[in-house]
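In: structure, please.
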Amino acid sequence: MDNIQILWVDDEIDLLKPHIMFLEDKGYSVDKINNGAEALEMVDEKRYDLIFLDENMPGMDGLETLKRLKSKNNSIPVIMITKSEEEAIMEDAIGSQISDYLIKPVNPKQILLSIKKNLDTRRLVSEKTTSNYQQEFRQIAMDMSMVNDFEGWEDLYKRLIFWELELDQLEDEGLNEILLTQKKEANSQFFKFISKNYEDWLHNGEDAPVMSHTLFKKWVNPSIKANDKTCLIVIDNLRYDQWKVIKPIIEQYYVTDEEKSFYSILPTATQYARNAIFSGLMPLEIKKRFGDKWVDDNDEEGKNNYEEDFLLDQMKRLGHGDMKVGYKKITNHNAGKKLVDNISNMLVNPFNVVVYNFVDMLSHAKTDMKVIKELADNDKAYRSLTKSWFQNSPLLDMIKILADKKVKLIITTDHGTINVDDPTKLVGDKSVNTNLRYKVGRGMSYQFKDVYEVKNPEDIYLPKPNINSTFVFAKESLFFAYPNNFNHYVKYYSNTYQHGGLSLEEMIVPFVTLTPR
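Out: The predicted structure follows:
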């Protein structure tokens, strides 16, 4: 504590000697000045952690001194001490960014409490958070060994995300490393759980979680009413932790009614998961029902060109064939601005769907653009980048208008993404698809311990491009690399965000319903 420097500015500083001695006995170093002009000189000469400032001084008064102090160093906490409780004076002081104010006469305990509140809060919060996580770490480790159902995995993943966001505030590399290790272990166990249960879920729906192909019928459909305007926003590639960082921004305009999660189907890739959401069908069923509207991995045609057709077909099957439905897909900033400008045209429909692709574009850009890769080289930075994008996006502008128009909101995604760090070797011919987290093809060889293998894709309702096609999904944070170009793959793709595989981050994703404030 002896390195904490305090400056006390008061024209009656000599009368405050008992208070100053009290602080010095507590280990604080206190410099004493009786006027504002000298205080400004002291701040130029020395670094202070906190300033006590009398509001009513002759000559340069406290408010004027405060303004000049803030112009020199806006980060120093200033505690105003005043005899007056006049509202105008307090508004001036608070408007000038004081950290606290005290009414004379003050006692030493008030002074000490104000110091602790302004200087020690971060340390005390850090210590409490650290202590709480250390306790929770042991509990999570115990629970992880016993999780045996999908609800348990959802709960465990959300607890890990909670602590990840809490530890973001502390900048404690040691604790972050511990949490990262725990997340890796969780993904290792989750991989075994999904490998064991995934196929059964698809064949025994009663015991399955809500998944991509059942999401619309089970959770969206109950919110669709002809006399109650609703907008479903699907933000492509939005992880649960990314939702958590944009949630407080949205809650300025909306109240969260319900926040839950569902499981993306495999592959956790847009052409599979999002088509399943809009059709209410698994990919194999889409291909059988719609024929040429299903596009296989290596076909040149766009993979998500028929979402609106799939959506309208599902609406008809759910008994909404006569309802006017709007559908918009936003793939760039200008398209988002255009939608905002013409939003009144959209709102003639009782139900609208907006697909917002930007988060997906951001994750792919991180692979291909060095600048983006450097801006988001870990999950904390990726969350920060997502938040920054959202705060300045047409999507937020649209949400503000929807709130003003009293439109109910549903926000969800199709799948998440994971920061990949380790390669696993795979050999295949030119017919094998290019995705780094899942592969489909004939005659592939790979490390069996690193993948969830499906020899017959139809067992998990996936189409077979060829009669002998096999699907493999990379586990945890692995990515596929070809041996003949191994070093290139490792250098180029390590520490990038990918999707399509089997991990908590990719499979357990948010679904949120909101009501305008």
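
In: rest of the way, CA atoms for contacts and neighbours
Out: OK.

In: quick one, what contacts Pro457?
Out: Pro457 is in contact with Pro463, Lys464, Ser469, Thr470, Phe471, counting by C-alpha atoms under 8 Å, 6 or more residues apart in numbering.

In: now the second one: how far from Pro283?
Out: What it means is Lys464. 10 Å (C-alpha to C-alpha, to the nearest Å).

In: more neighbours: which of those two?
Out: Shown here are Lys464 and Pro283; by other C-alpha atoms under 10 Å, Pro283 has more neighbours (27 against 17).

In: mind checking the SS state of the closest residue to that one other than its chain neighbours?
Out: Spatially, and ignoring its direct neighbours in sequence, Pro283 is nearest to Leu462 (5.4 Å; C-alpha to C-alpha, 6 or more residues apart in numbering). Assigned by DSSP: H, G, I helix; E, B strand; the rest coil, the conformation of Leu462 is coil.

In: check Asn305 too.
Out: Judged by three-state DSSP, the three-state class of Asn305 is coil.

In: what about it, neighbour count?
Out: Neighbours of Asn305 under the rule other C-alpha under 10 Å: 15.

In: before we move on, what about Asn176?
Out: Residues near Asn176, counting by other C-alpha under 10 Å, number 16.

In: gap between it and Phe137?
Out: For Asn176, the distance to Phe137 - C-alpha to C-alpha - is 12 Å.

In: mind checking how far the residue sitting nearest the centre point of the chain is from Ile250?
Out: In the chain, the residue lying closest to the centroid (C-alpha atoms, centre = their mean) is Gln242, at 1.4 Å. The gap separating Gln242 from Ile250 is 13 Å, by C-alpha to C-alpha.

In: structure for this one too, so we can compare:
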Amino acid sequence: MSTIKILWADDEQKLLKPQIMFLEKKGYEVVPVTNGHDAIEEVSEKMGHYDIVFLDESMPGITGLETLDRIKELAPHLPVVMITKNEAEDVMEQAIGSKISDYLLKPVNPLQLLSTLRKLVDGDRLVQEETRMKYQQEFRNILMAINNSMDAHEWAEVYKKIIYWELKLDASKTASMADILATQKDSANAEFAKFIDRNYVDWLNNEQSPPVMSHDLLRSMVFPDVDRNRPTVFLLLDNLRFDQWKMIEPIISRYFKVEEEDYFYSILPTTTQYSRNAIFSGMMPGEIAKRYPELWLNDNEKGGKNLHEAELLGRQIKRVFRKPIQYGYFKVTNMDGGKQLVDNIHNYIQNNDLFCIVYNFIDMLSHARTEMDILKELAADEKAYRSLTVSWFEHSPLWEALKSIAQQDVQLFIATDHGSIRVHQPSKVVGDRETTTNLRYKVGRNLQYDRKDVFDIRRPEDGKLPRPNVSSTFIFAKNDRFFLYPNNYNHYNNYYSNTFQHGGISLEEIICPIIKLRSK
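Out: As a prediction, the model looks like this:
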């Protein structure tokens, strides 16, 4: 590590010798000057040389505040600590207004100086070291959990731990540990795919106790809390992963109190057509297709696949609630829809016991990631993808609408239908013209595929899925694999590799957030 260099401007340098000797023994380099002019000259001539400036407020010639202004013009990001005998409030306010980094009163204790230096200059390094040490301690615990036999709840807890460390390592810029965590996450996804392979069909056929899944979500986790005396809003943010939720949580928490953070498992395929229709209908897709054939289209049929969510919601409410409740539904797929939501949100929630909002932006962002070069640059990795989500949310009509209703006593549920994963490994699939085009799952006849790369359901009814043809098989990509046909294999591999996709089996796609909040 390079030596931290301090420029200390004070006309009483003789009195500072004990403090300077103390800092030098601690490994810092201190360059003393006796007036503001010399301080400005040092910063100007040795641009980028100093890591921090200690600046006396009262010196002959120009004052500390004047010197501060000149230094900030030359080096806006150079930390400056004002040191003074003057406790006058207006001096402090001027210094703070000029963006000082800290304010110390004479006589200065050497330990105060050390604390300030560690906070302002050494802080990132100390945070990195502390984060690295704590993750190293946690690494073994996560590894042991991954390699042990876990149930659905334990897998959700491990996934949330991995996310916690992802965000922690991102924030501390601990790149070496982040690479290790990414490898550990890959291992976790490999074991999680085996877990789903062993248990998924049994869950659906009541051969063992399942976690809450898409078709149980509203009935199990939202409907019981609907209160006719207080509006309930159910917000479904399409394609919202747990890590994205944790990034926008601090923003939402300014206006809403998080009462409970929970999870559910998305059904397969982890796509809007299947998982979101299951959420609003309270049924698995195979049952929707059987009971309401007019409301279901198979993958190979033309037309919108999520055009009947409001009607499916109404039928589920009618089945579940003994007494009728007032409910509403609104879907946002573009900016005009977002503006309409902002303009009418109060009417929507005042006239309904339960109001459901579907907001599609994150899913559009995920798909656009493969279509627009600029988004390929902006969302080049997981950290950038999360950052882009935060930036969008803070400036979205959705956030304006939520801030607006936060002025009332409102109960808010935030959930999603599925997540997404960044794919890297191609896997060849051969199918006929009727085979679906999704990169993370396929349904078709006589599919040829690598068995180790997929979880297959050869009898769709076992997965509570529709059967488009007599010999239809569903296959789901495991881990970070994505399906490609042999034709133009290399071209499409280059095109889709390192993009965010969904439909298959991964922690990111299946384990989804469901958050209960209340306006403050």
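
In: where does the TM-score land?
Out: Here the superposed chains carry a TM-score of 0.97, computed using TM-score structural alignment, normalised by the length of structure 1; 517 aligned residues with a C-alpha RMSD of 1.6 Å.

In: how about the helices in the stretch 401-520 of structure 2?
Out: Secondary structure of the stretch 401-520 of structure 2 (DSSP state H, counting those that start in this stretch): helices at 489-496, 507-510.

In: just name the most buried of these.
Out: Mean neighbour count (mean count of other C-alpha atoms under 10 Å) peaks for helix 507-510 among the helices of the stretch 401-520 of structure 2, with a mean of 26.

In: residue range for it in structure 1?
Out: Mapped onto structure 1 using TM-score structural alignment, helix 507-510 of structure 2 spans residues 504-507.

In: same check, this time on stretch 260-267 of structure 2
Out: With TM-score structural alignment as the criterion, stretch 260-267 of structure 2 aligns to 258-265.

In: before we move on, the earlier item: the residue nearest to the centre of structure 1 maps to what in structure 2?
Out: Mapped onto structure 2 by TM-score structural alignment, Gln242 of structure 1 lines up with Gln244.

In: what's the helix or strand for Ile79 of structure 1?
Out: Using DSSP states H and E, the element containing Ile79 of structure 1 is strand 78-82.

In: which residue ranges form the helices in the stretch 1-150 of structure 2?
Out: Along the stretch 1-150 of structure 2, the stretches classed as helices by DSSP H, counting those that start in this stretch are 17-25, 36-45, 64-74, 89-97, 110-120, 123-147.

In: of all those, which lies closest to Gly338 of structure 2?
Out: Minimum separation from Gly338 of structure 2 across those (C-alpha to C-alpha) falls at helix 89-97, 37.9 Å.

In: for that closest one, grab the matching residue range in structure 1.
Out: Aligned by TM-score structural alignment, helix 89-97 of structure 2 falls on residues 87-95 of structure 1.

In: give me the neighbour count for the alignment partner in structure 1 of Asp343 of structure 2.
Out: Aligned counterpart of Asp343 of structure 2 in structure 1: Asp341 (TM-score structural alignment). Neighbourhood size, Asp341 of structure 1 [other C-alpha under 10 Å]: 13.

In: show me what contacts Asp341 of structure 1?
Out: Taking C-alpha under 8 Å, 6+ apart, one finds nothing in contact with Asp341 of structure 1.

In: give me that answer again for 10 Å
Out: Ala335, Pro394, Asp397, Met398 (C-alpha atoms under 10 Å, 6 or more residues apart in numbering).

In: average gap between the helix or strand encompassing Lys338 of structure 1 and structure 2?
Out: When secondary structure is defined by DSSP H and E, Lys338 of structure 1 falls within helix 333-341. For helix 333-341 of structure 1, the mean deviation from structure 2 after alignment is 1.7 Å (mean C-alpha distance after the TM-score superposition for structure 1).

In: so after that helix, what's the next helix or strand?
Out: Tracing the chain past helix 333-341 of structure 1, the next element assigned as helix or strand by DSSP H and E is helix 343-346.
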